[in-house]
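Colleague: Turn this into a model:
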Amino acid sequence: MDLVHHIAHTGWVTLFDVLPIAAILLFFQVFVLRRVPPKPKRIAVGFGYVVVGLTLFLVGLEMALFPLGKTMAEQLTAPQFLGGDALLGKVNWLDYMWVYIFAASIGFATTVAEPALIAVALKAEQISGGAIHARGLRLAVALGVAVGVSLGSYRIVSGTPLHWYIIVGYIVVIIQTAWASKFIVALAYDSGGVTTSTVTVPVVTALGLGLASTIPGRSPLLDGFGLIAFASLFPIMAVLAYANLAEWLLRRKVAKDQTGEKDKNYEPQTDNGTR
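Modeller: Predicted coordinates:
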């Protein structure tokens, strides 16, 4: 009964959270555009699906993902598992290698499965006429998130200030932006936004809070948050790097083809005076 009551309460709260969105869309459709929404019954059913889906998703987060993230963080940071200085109550960032590996792995896996990223990647491939490959874009973003979440986990372990990482990261992004092609810049910046969506945010947040709760001397409030910033920043860097590398390889291929064509058309001069 407690579970049923919890689901009902979450559904009621979710309904009131979604209602303003529906009200704004309906207002502009009826009073600004002055048109009746097409297929209103279908829209109403879809709205119900949204409420039910969000309700079950939120309940699932509370029952599974957040506890699982905390449990994994507790197990990976247990002194008995770490050994070394951890048995003496000291924090040595070298003892937490499995934490960094797990953070990178979970960041990569959740990003590859991110529905928002899949949609953006497919649309980018469609609009670019195949110049941008959806799979390559998804892998580049996922690698960026993996590196970002792993580095963010190191920040929690070491207790270093968050703002230094963000400042240096955006300096790198600005430099990359200056050298990148204009058509990829906006997509790269949007890629940082789509990663912090339905799947990635809950898992990464649970990991950060779990690490900050179990590592000695760390505060969940001060150190537990911030992984999402890494998960948003590093995909931008990864996509810009991917674009720069792809453009460099393309220029190299074109130059090589042109050189080969010149060598093919070259005919050595013959001396007409010698027979």
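
Colleague: CA atoms for contacts and neighbours, from now on please.
Modeller: Noted.

Colleague: Would you mind stating the distance between residue 228 and residue 186?
Modeller: According to C-alpha to C-alpha, to the nearest Å, residue 228 and residue 186 sit 20 Å apart.

Colleague: So the two - more neighbours on which side?
Modeller: For residue 228 against residue 186, the residue with the higher neighbour count under other C-alpha atoms under 10 Å is residue 228, and the figures read 21 against 13.

Colleague: Hmm, residue 205 and the more buried one touching each other?
Modeller: Yes - in this structure residue 228 lies within contact range of residue 205 using C-alpha atoms under 8 Å: 7.1 Å.

Colleague: Now name the helix or strand holding residue 212.
Modeller: Following DSSP states H and E, the helix or strand that holds residue 212 is helix 200-214.

Colleague: Give the other helices and strands that that helix contacts.
Modeller: Counting contacts by 3 or more C-alpha pairs under 8 Å, 6 or more residues apart in numbering; DSSP states H and E, helix 200-214 packs against helix 66-76, helix 97-112, helix 134-158, helix 220-223, helix 227-265.

Colleague: what sits up against it?
Modeller: Defining contact as C-alpha atoms under 8 Å, 6 or more residues apart in numbering, one finds that helix 200-214 is touched by 61, 65-67, 69-74, 77-78, 103, 106-107, 110-111, 114, 149, 153, 156-157, 218-220, 223-228.

Colleague: Now, of those residues, which are buried?
Modeller: Buried by 16 or more other C-alpha atoms under 10 Å: 61, 65-66, 69-74, 77, 103, 106-107, 110-111, 114, 149, 153, 156-157, 218-220, 223-228, out of the contacts of helix 200-214.

Colleague: Which element is encountered next along the chain beyond the helix or strand encompassing residue 174?
Modeller: Element membership for residue 174 (DSSP H and E) is helix 162-179. Reading on from helix 162-179 to the C-terminus, the next helix or strand found by DSSP H and E is helix 182-194.

Colleague: starting at the chain centroid, how far to that next one?
Modeller: Between the mean C-alpha location of helix 182-194 and the chain-wide mean there is a distance of 12 Å, by C-alpha atoms, centre = their mean, to the nearest Å.

Colleague: contacts for it?
Modeller: Contact partners of helix 182-194, identified using C-alpha under 8 Å, 6+ apart, comprise 116-117, 120, 124, 141, 177, 231-237, 239-240, 243.

Colleague: buried ones in that helix?
Modeller: Buried-residue list, helix 182-194, by 16+ other C-alpha under 10 Å: 184-185, 187-194.

Colleague: Generate TSV for those, with distance to residue 200 as supplementary columns.
Modeller: Shown next, in TSV, are these (distance: C-alpha to C-alpha, whole Å):
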residue	distance to residue 200
184	23
185	23
187	19
188	18
189	17
190	15
191	13
192	12
193	11
194	10
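
Colleague: one more, for comparison:
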Amino acid sequence: MNEKLKEKVQESLSSVLPITVIVLIISITLVPLEIGTLALFLTGAVLLIIGMGFFQLGAEVAMTPLGQGVGSKLMTSHHILLIALVCFLMGAIITISEPDLQVLADQVAAIPNEVLIWTVAVGVGIFTTVAVLRILFHIPLPTMLTICYIALFLLSFFTPSDFVAVAFDSGGVTTGPMTVPFIMALGVGLSAARSDRDGANDSFGLIALCSVGPIMMVLLLGIFYHPTEAVYETVTITPISTTYDVVRQFTSAIPQYAEEVLVSILPVAGVFLLFQLFTRYYRKRQVLRMSVGFLYTYIGLVLFLTGVNVGFAPVGSLLGEGLAQGSLKWSLIPLGVIIGYYIVRAEPAVQVLNEQVEELTGGTISHKMMNAALSIGVACAVAVAMLRVITGISIYLVLIPGYAISLILSRLVPTVFVGIAYDSGGVASGPMTSTFLLPLAIGACTALGGNVVTDAFGIVALVALAPLLAIQIMGLLYVRHLKAHPQPSEPISDDTVIELEEE
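Modeller: Sure thing, here's the model as predicted:
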């Protein structure tokens, strides 16, 4: 376990380090920061690295086996209502513990945290059920996605504009390091019990549909919920004179987040206990291992949220305000390109996805090609997001064409690529997007006097959109390769090759 923890901390270091270096360079060249503020940021970065390491290991050890166990048991049941109820409860309960969602909720001043979190949790629960029923009833994923996204955009026209960007952001943040391992494992557990040729392909796509639920529910919230107008003010950081002041800032915040995390993670632990009591699915050694995993998840989540809210996000907001001054504001676009490029390359989950696609295509689409495509896609997405902050152009001008193209592509590429593409949207919009890019955009928008909820929010949604286009374009290239070379080496499987050649 210790070696595994070391590996996860190293992965977290590779994720946080590029952003830390970029911030240091900006603080030296463009936006000077006080030494105390910089000390807060660096301390927050350290807590973020350690917290993410603990959290990712805990989620892997506890969430993945729990998801596979629930999925395989559900397939033995012939009661559709029971399956639907269990999937709804599991999707909702897991989402409540999602750290990226809690970070987003802290940024949305117009809606109380509890209201937003529970709204999103219900959405994930509903669409977890929809995603599982799709697998059971063999409904094509492209058809489901087309119907869902047409419904989303139609619904968004009846929703106040202040809610639209937040709604699409919520779809990206909910598929984070807590939710993804469980839902992916649930899909593997469900599809593994099927013997048909589409079983493996159907293990992809759950994340895609679970991302739809939060968007739809927040759009509905915007129609029926009327919050008081929120005012986003300039971020102020408590003056730091000594290293003791830095330590005191973090230690005073830990009890609050420890209590919040305990409340959010207890329901998940309760589900695990009830599942084990009723099914006796896990052996004693695995129960002990998963219990340690829950402890690691708790410790990691407390450190993660403390580091983000005390040191990391406030400095991101301050940098955004500094960069928005005068003609310097246009530097946000090239900086967005650089940050976007390195953020997605550093995400550990993205590297796992890239290896999966390389194996799936027998090396035709290499790990290196995937890295390049995703990095360029996300870099462009962040640049467009920063352009929106500066100019205030509507998010519809980006989302509607982007999703229209991605839905058209979903009809032209093999189904398995559609599932991977839409799943990867949630993977790409990882912790760094909500903890640094969003505060950076909010800080810049505040300094420019723009509308934060319409101009700054939406950055997570754009980052989540980029892989949809990048990976499906890769899918088109793969289909062309198959047509040019009818006998590729090391194909996915005979059935899958037949299916790809037919398409």
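
Colleague: circling back to that earlier point, farthest-separated two in the contacts of helix 182-194 of structure 1?
Modeller: The two members of the contacts of helix 182-194 of structure 1 with the most space between them (C-alpha to C-alpha) are 116 and 177, at 23.3 Å.

Colleague: which of the two has more neighbours?
Modeller: Here residue 116 of structure 1 and residue 177 are compared on neighbour count by other C-alpha under 10 Å; more neighbours surround residue 177, at 21 against 17.

Colleague: which one in structure 2 is aligned with that one?
Modeller: The equivalent of residue 177 of structure 1 in structure 2 is residue 410 (alignment by TM-score structural alignment).

Colleague: got the contact list for that match?
Modeller: Residues counted as contacts of residue 410 of structure 2 (C-alpha under 8 Å, 6+ apart) are 142, 418, 472.

Colleague: if you set the cut-off to 10 Å instead, what comes out?
Modeller: 141-143, 145-146, 404, 416-419, 421-422, 468-469, 472-473, 475-476 (C-alpha atoms under 10 Å, 6 or more residues apart in numbering).

Colleague: Residue 10 of structure 1 now?
Modeller: Neighbours of residue 10 of structure 1 in contact, by C-alpha under 10 Å, 6+ apart: 4, 51-52, 54-56, 58-59.

Colleague: After superposing, tell me the mean distance of the helix or strand encompassing it to structure 2.
Modeller: With secondary structure defined by DSSP H and E, residue 10 of structure 1 is part of helix 2-27. Between helix 2-27 of structure 1 and the corresponding residues of structure 2, superposition yields a mean separation of 1.9 Å, by mean C-alpha distance after the TM-score superposition for structure 1.

Colleague: what's the nearest residue to residue 105 of structure 1 if we skip its chain neighbours?
Modeller: Beyond its immediate neighbours in the sequence, the residue positioned closest to residue 105 of structure 1 (C-alpha to C-alpha, 6 or more residues apart in numbering) is residue 146, lying 6.4 Å away.

Colleague: Double-check that neighbour against residue 233; I have them as touching.
Modeller: No - between residue 146 of structure 1 and residue 233 no contact is recorded; they are 11.4 Å apart, counting by C-alpha atoms under 10 Å.

Colleague: Between those two, which is the more surrounded one?
Modeller: Each of residue 146 of structure 1 and residue 233 has its neighbours counted (other C-alpha under 10 Å); residue 146 has more, 28 against 24.

Colleague: burial count for residue 56 of structure 1?
Modeller: Close neighbours of residue 56 of structure 1, defined as other C-alpha under 10 Å, add up to 13.

Colleague: which position in structure 2 aligns with it?
Modeller: In structure 2, the residue paired with residue 56 of structure 1 according to TM-score structural alignment is residue 303.

Colleague: The host helix or strand of its match versus helix 313-323: what angle between them?
Modeller: Residue 303 of structure 2 is located in helix 284-307, with elements delineated by DSSP H and E. Angle between the axes of helix 284-307 of structure 2 and helix 313-323 is 40 degrees (criterion: axes from the mean of the first three to the mean of the last three C-alpha atoms, to 10 degrees).

Colleague: What are the buried residues along helix 284-307 of structure 2?
Modeller: Taking 16+ other C-alpha under 10 Å as the basis for neighbour counts, the residues of helix 284-307 of structure 2 that come out buried are 287, 289-307.

Colleague: Quick check: residue 249 of structure 2 vs residue 312 of structure 2, distance?
Modeller: For residue 249 of structure 2, the distance to residue 312 of structure 2 (C-alpha to C-alpha) stands at 13 Å.

Colleague: what touches both of the two?
Modeller: Going by C-alpha under 10 Å, 6+ apart, residues that sit against residue 249 of structure 2 and also against residue 312 are 40, 306.

Colleague: what's the neighbour count on the residue nearest to residue 121 of structure 1 when sequence neighbours are not counted?
Modeller: Using C-alpha to C-alpha, 6+ apart and skipping residues adjacent in sequence, the residue nearest residue 121 of structure 1 is residue 134, 4.6 Å away. Other residues near residue 134 of structure 1 come to 20 when the count uses other C-alpha under 10 Å.

Colleague: Could you do residue 259 of structure 1 as well?
Modeller: Counted with other C-alpha under 10 Å, the neighbours of residue 259 of structure 1 add up to 11.

Colleague: Same check on residue 115 of structure 1?
Modeller: Taking other C-alpha under 10 Å as the definition, residue 115 of structure 1 ends up with a neighbour count of 16.

Colleague: Aligned counterpart of residue 19 of structure 1 in structure 2, please.
Modeller: Residue 19 of structure 1 maps onto residue 266 in structure 2, with residues paired by TM-score structural alignment.
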